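**Student:** Sequence isn't available, so here's the structure alone:
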């Protein structure tokens, strides 16, 4: 579908077949990112990884991310942080047993703490403030803005005061991030760190100075933002939707809890246990399919390209509708229904090679944090299902649960899920 959004020519891709044309067949042509208000203001003029233009700098930083920041070994090292924060979450739920809670608040707090501890460590005194400022800025930049579609009308941002407000918040953000870098430099020089967090890794690489393109503090700050924003919203969103679908489908809830509790020996869920929770993994996949990010981060064509017999000119913005691909009736039977069993004898996965399921994108620009994010989601969901039974408040019946979506920063339930946790006692 072609749209002329103001002065921005845009093509929307809504089927797995055409998503493959963009993300695989012509991946290099569509590997660039458009210049946006968000990328320029929030991500230090696109000096991060997610918004950086395709080229030698992006390839260098992507390599660092893959080999250093989010390698399998380093992700495993963060399992201690993840398990620690999940224990804290369980204590919070235990203290609320028998009372209605807003599950989103608990999940966002837990995921935020895992991501922040892995990224900036325990020595950051402004973690909560950092999250608040980040999300305030993101809410501002995703709101409708006329100048985004009419680039020659940027003066509107000055007249309305938006530019001044954004710059003020960005300055506040920069002060926090600069303090984080200074704290880490001081901590490293004193030899006081036991384990490297992601900021330590980036500072070490920066100081070694053996890169093709030296990186600056702004590069480091941009990547910090990628990690926190990219990890927090998607993981907590997926967990809330998974629990909402389970509350709406009691038989599925009963089946997956039986698997989780039969697989776990003792009172602690291990990585080996999770690998044997096949039905729970199907539930995660089905949640990604129905409730993943609706649109992938935009791309822009680097040259003219023919796709499916149509010419897409250079500098055309490309939006891939991942939700439409995940509910495409030619690819999925009963596409609007939550049926985890559809993955029982189905090899489709979310690693970017199957274009019917694209929660993390695909091609060169696929999210590098898949292992980290899925690890948080699976471990958290397993603990929620193992340690607690769940009820709906105020006599609400499963079929009365509101599943209306509100598309803001992510594809969230319009009304946050309210549930009543009931502590489950393990019989040893």
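**Tutor:** Nice, I can see it. What you see is a predicted model, and the numbers here were worked out from it, not measured in a lab.

**Student:** only C-alpha atoms for contact and neighbour calcs from this point on.
**Tutor:** Will do.

**Student:** How much space separates residue 3 from residue 34?
**Tutor:** 16 Å (CA to CA, to the nearest Å).

**Student:** got a list of what the residue found closest to residue 45 once you drop the neighbours it is linked to in the chain touches?
**Tutor:** In space, and not counting its chain neighbours, residue 45 is closest to residue 39: 5.9 Å by CA to CA, 6 or more residues apart in numbering. For residue 39, the contacting residues are 45-46, 51, by CA atoms under 8 Å, 6 or more residues apart in numbering.

**Student:** Nearest to residue 114 among those residues?
**Tutor:** Taking CA to CA as the measure, residue 114 lies nearest residue 51 of these, at 23.5 Å.

**Student:** how about the closest one, what does it touch?
**Tutor:** Residue 51 makes contacts with 33-34, 39, 43, as judged by CA under 8 Å, 6+ apart.

**Student:** Comparison target below:
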């Protein structure tokens, strides 16, 4: 993996610059047109509209979102505290939005009225994503989505499949520990190492081989995703301007990236088909461990009488599972280690637990991870404070509905601020909050929804938690951790930055000290 971590940072920085430039050009164009649009959510029958901040003609609340130095989830949290602690109205261009910032409102959106809000999620340039409509994230809710999700949850992302890929996770983590032990007591960029680890696990799980890390596959996917999320089309927020061209050069660039990605995926799938044919001809030519592409091809061949997996479905799910498993997991581990380093008491307590459970073992495998109760607590607290996706994938109301006493018209975009809910003092007031507490992140407790909830909940939860817990247990078991000279642990930089997720702005650079009863 050559400079992949640095390239990702550069891509993220360039996307931020692109967004700023495009927003300025957009506002300039809009303010020089004679377009007159309404600046409020339609009301009818005397229904109560959600509260919200003041708006300007034409652009609505866009100026308040982009003329602020704080990150979107923090700024939306601040606005919600002033204008709508449960539900807040925003007008972004012509498109009405509501921002949900309480567990009660989140429950109504993602459970009580889940079907109403389970339509295609709204995202800038979403319809220009490769295979949008053939994957789980961008497919509109309906029969096709239900069949695709059922197949993925049961056959691709379920507990049995997670257990099947256990050797890949354990081998990758063991290799990380060996390399860090050989490195000696020198400062390491742990953020970079964790990203490298999740790349390797994702490649092994999805593609069956780790060498794809070095041939540009990951960089192409990450680069395409960054460019799509950085893209901005006027018709997303101003549907009446569909006649205007997209940002100059943007659509052509995306098409070029999609062609390149299509060629890469076709090559990977063709390679799998050739190997499958060779094994079939060999008639029992040795043991073979399937990867997720093999699983999807098997499902396509076996055929569901109610739903036929297309090649676009296979490509879309492959990309989605891959992207969901790289930076989100690495970011969660990075935040968790940083929080433990800042609080030495928590770090020591977590180390004592894992060293007690695995006492006398050379390696930490997954066999006894269920006994690490305190580590579970630490991971939950990290997810509460630092969800990788603080603003869950937005939804859209399919019909008029009432949320917390407010009328929400059809076609309203809904943003759930999981970060604000996770820090709401109404639900979270005690230290070590998850100790002797049944609250979990599986979508039933709406005050804690880092993976979402309902029909659009992240289906990759089991994959993510498996690699996160195994890796952290190994890091705690095999090493004591020190910060470089001149830095006090309590002063560790915890500034956030937006890349594909919300991570730490500074790399977590630490000194691993081998635990001498385990590593010589």
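**Tutor:** Alright, I've got the coordinates. Everything quoted here is computed from the prediction, not taken from an experiment.

**Student:** hmm, back to that, can you find the partner of the residue nearest to residue 45 of the first structure in the second structure?
**Tutor:** Per TM-score structural alignment, the equivalent position to residue 39 of the first structure in the second structure is residue 126.

**Student:** you'd agree residue 315 of the second structure is up against residue 267?
**Tutor:** No - Residue 315 of the second structure is beyond contact range of residue 267, at 11.4 Å (criterion: CA atoms under 8 Å).

**Student:** and in the second structure, which of the contacts of residue 51 of the first structure remain?
**Tutor:** Retained in the second structure by both residues aligned by TM-score structural alignment, their matches' CA atoms under 8 Å are the following of these: 33-34, 39.

**Student:** returning to that earlier point: between the contacts of residue 51 of the first structure, which is nearest residue 368 of the first structure?
**Tutor:** Residue 368 of the first structure lies nearest to residue 33 out of these, by CA to CA, at 16.3 Å.

**Student:** was I right about residue 392 of the second structure contacting residue 417?
**Tutor:** Yes - judged on CA under 8 Å, residue 392 of the second structure makes contact with residue 417 at a distance of 6.6 Å.

**Student:** so residue 319 of the first structure sits in a strand?
**Tutor:** Yes - counting by DSSP: H, G, I helix; E, B strand; the rest coil, residue 319 of the first structure is located in a strand.

**Student:** Can you find the partner of it in the second structure?
**Tutor:** Per TM-score structural alignment, residue 319 of the first structure is aligned with residue 415.

**Student:** give me every residue that touches the equivalent of residue 115 of the second structure over in the first structure.
**Tutor:** Aligned counterpart of residue 115 of the second structure in the first structure: residue 28 (TM-score structural alignment). Residues counted as contacts of residue 28 of the first structure (CA under 8 Å, 6+ apart) are residue 364.

**Student:** and residue 49 of the first structure, what helix or strand is that in?
**Tutor:** Assigned by DSSP states H and E, residue 49 of the first structure belongs to neither a helix nor a strand.

**Student:** State the distance from it to residue 396 of the first structure.
**Tutor:** Between residue 49 of the first structure and residue 396 of the first structure the computed distance is 44 Å (CA to CA).

**Student:** same deal with residue 41 of the first structure?
**Tutor:** Noted for residue 41 of the first structure: a distance of 44 Å to residue 396 of the first structure, by CA to CA.

**Student:** Noted, bye for now.
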